[in-house]
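Novice: coordinates only, sequence not included:
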């Protein structure tokens, strides 16, 4: 006769931990991608502030902004995204909500950044899309 805790059946703890492991795996993935994307955004901002000639801007683009101004925007966004990505490792629910919002803003900023660094802008847009997907599909910590 097998003894088990009342209200549970054999294997329930295994399934529960598997579900948590899968969910935490997506949150870890999102955290790593946010830290990577935040650092890339931070470095792009530093490069734009330090030397405007690093980037070759496309002429006659609809969204034509000052490169130094974009550098400051990217610098601040990079720091905030990196910190929010690090907070995901602490399991904070607020970090998941903030992460989705910041990833959405970063996608918009990188779309507007396309004339200056098209390849990296597209890569960072894709990374931020994966971050939003991972944060939205991961199960909540209460489950």
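Specialist: Right, received. Where do you want to start? Just so it is clear, the structure is predicted and the values come from calculations on it, not from any experiment.

Novice: all contacts plus neighbour counts: C-alpha atoms, from now on.
Specialist: Fine.

Novice: Point to the residue nearest the middle of this protein.
Specialist: The C-alpha lying nearest the average C-alpha coordinate of the chain belongs to residue 34 (C-alpha atoms, centre = their mean; 3.1 Å).

Novice: Go ahead and confirm it touches residue 81.
Specialist: Yes. If you go by C-alpha atoms under 8 Å, residue 34 and residue 81 touch, sitting 6.2 Å apart.

Novice: coming back round to it: nearest residue to the residue nearest to the centre of the chain in space, ignoring adjacent ones along the chain?
Specialist: Distances taken as C-alpha to C-alpha, 6 or more residues apart in numbering place residue 85 nearest to residue 34, at 4.9 Å, with adjacent residues excluded.

Novice: Let me know the secondary structure of that neighbour.
Specialist: helix (DSSP: H, G, I helix; E, B strand; the rest coil).

Novice: neighbours of it, just the number please.
Specialist: The tally of other residues near residue 85 (other C-alpha atoms under 10 Å) stands at 29.

Novice: separation between it and residue 24?
Specialist: According to C-alpha to C-alpha, to the nearest Å, residue 85 and residue 24 sit 14 Å apart.

Novice: packing partners for the longest helix seen in the chain?
Specialist: Secondary structure of the chain per DSSP state H: the longest helix is helix 12-50. When contacts are defined as 3 or more C-alpha pairs under 8 Å, 6 or more residues apart in numbering; DSSP states H and E, helix 12-50 packs onto helix 67-88, helix 118-137.

Novice: take a look at this one as well, against the first:
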């Protein structure tokens, strides 16, 4: 006689028990940390480009969120440095790094939305990367370092 697994038992339905992170989610979180570091580096480069030579960016005449390119340069430079540091902290497996990573990535998504007229293609790519990073950091709950 065969027994039917009890659905109340964790893992009986073929799904991992609650609190068990799948290898895919853990890999996604590690990839998200690396993407955060790369996105931070790109934000630093965007900031330097806006500060040093504004002719590499599109000129925007009328835009609700128009700032001086020097202001945008400092914003991207500072946020990029912080995102890079938080990406390293996530790779080390810190809980504060993961929480701050979610918050900073949300901030980066908003900044790239506001930056859209200056660099449209890169802003859309950065927003898509940010959505993936937030998803990956929210899905994996493993407390270990990578």
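Specialist: Thanks, I have it. Keep in mind the model is a prediction, meaning the values are calculated, not measured.

Novice: The longest helix of structure 1 versus helix 67-88: what angle between them?
Specialist: Relative orientation of helix 12-50 of structure 1 versus helix 67-88 (axes from the mean of the first three to the mean of the last three C-alpha atoms, to 10 degrees): 160 degrees.

Novice: how big is the angle separating helix 12-50 of structure 1 from helix 118-137?
Specialist: Using the same axes, to 10 degrees: helix 12-50 of structure 1 against helix 118-137 is 150 degrees.

Novice: Tell me which residues of helix 12-50 of structure 1 come out buried.
Specialist: For helix 12-50 of structure 1, the neighbour count (16 or more other C-alpha atoms under 10 Å) marks 20, 23-24, 26-49 as buried.

Novice: between the helices and strands packed on helix 12-50 of structure 1, which gets nearest to residue 100 of structure 1?
Specialist: helix 118-137 (5.2 Å; C-alpha to C-alpha).

Novice: What span of structure 2 is the closest one aligned with?
Specialist: Counting by TM-score structural alignment, helix 118-137 of structure 1 falls onto residues 120-139 of structure 2.

Novice: mean distance, that stretch to its aligned residues in structure 1?
Specialist: For stretch 120-139 of structure 2, the mean deviation from structure 1 after alignment is 0.7 Å (mean C-alpha distance after the TM-score superposition for structure 1).

Novice: Need the residues touching each of residue 34 and residue 81 of structure 1.
Specialist: 99, 103 (C-alpha atoms under 8 Å, 6 or more residues apart in numbering).

Novice: And residue 86 of structure 2, what's its match in structure 1?
Specialist: The equivalent of residue 86 of structure 2 in structure 1 is residue 84 (alignment by TM-score structural alignment).

Novice: So its match sits against residue 99, correct?
Specialist: Yes. With contacts defined as C-alpha under 8 Å, residue 84 of structure 1 counts as touching residue 99 at a distance of 6.2 Å.

Novice: joint contacts of the two?
Specialist: With C-alpha under 8 Å, 6+ apart as the test, residue 84 of structure 1 and residue 99 both reach residue 34.

Novice: For residue 34 of structure 2, see how far away residue 92 of structure 2 is.
Specialist: Residue 92 of structure 2 is 11 Å from residue 34 of structure 2, by C-alpha to C-alpha.

Novice: Over to residue 124 of structure 2?
Specialist: Distance from residue 124 of structure 2 to residue 34 of structure 2, by C-alpha to C-alpha: 19 Å.
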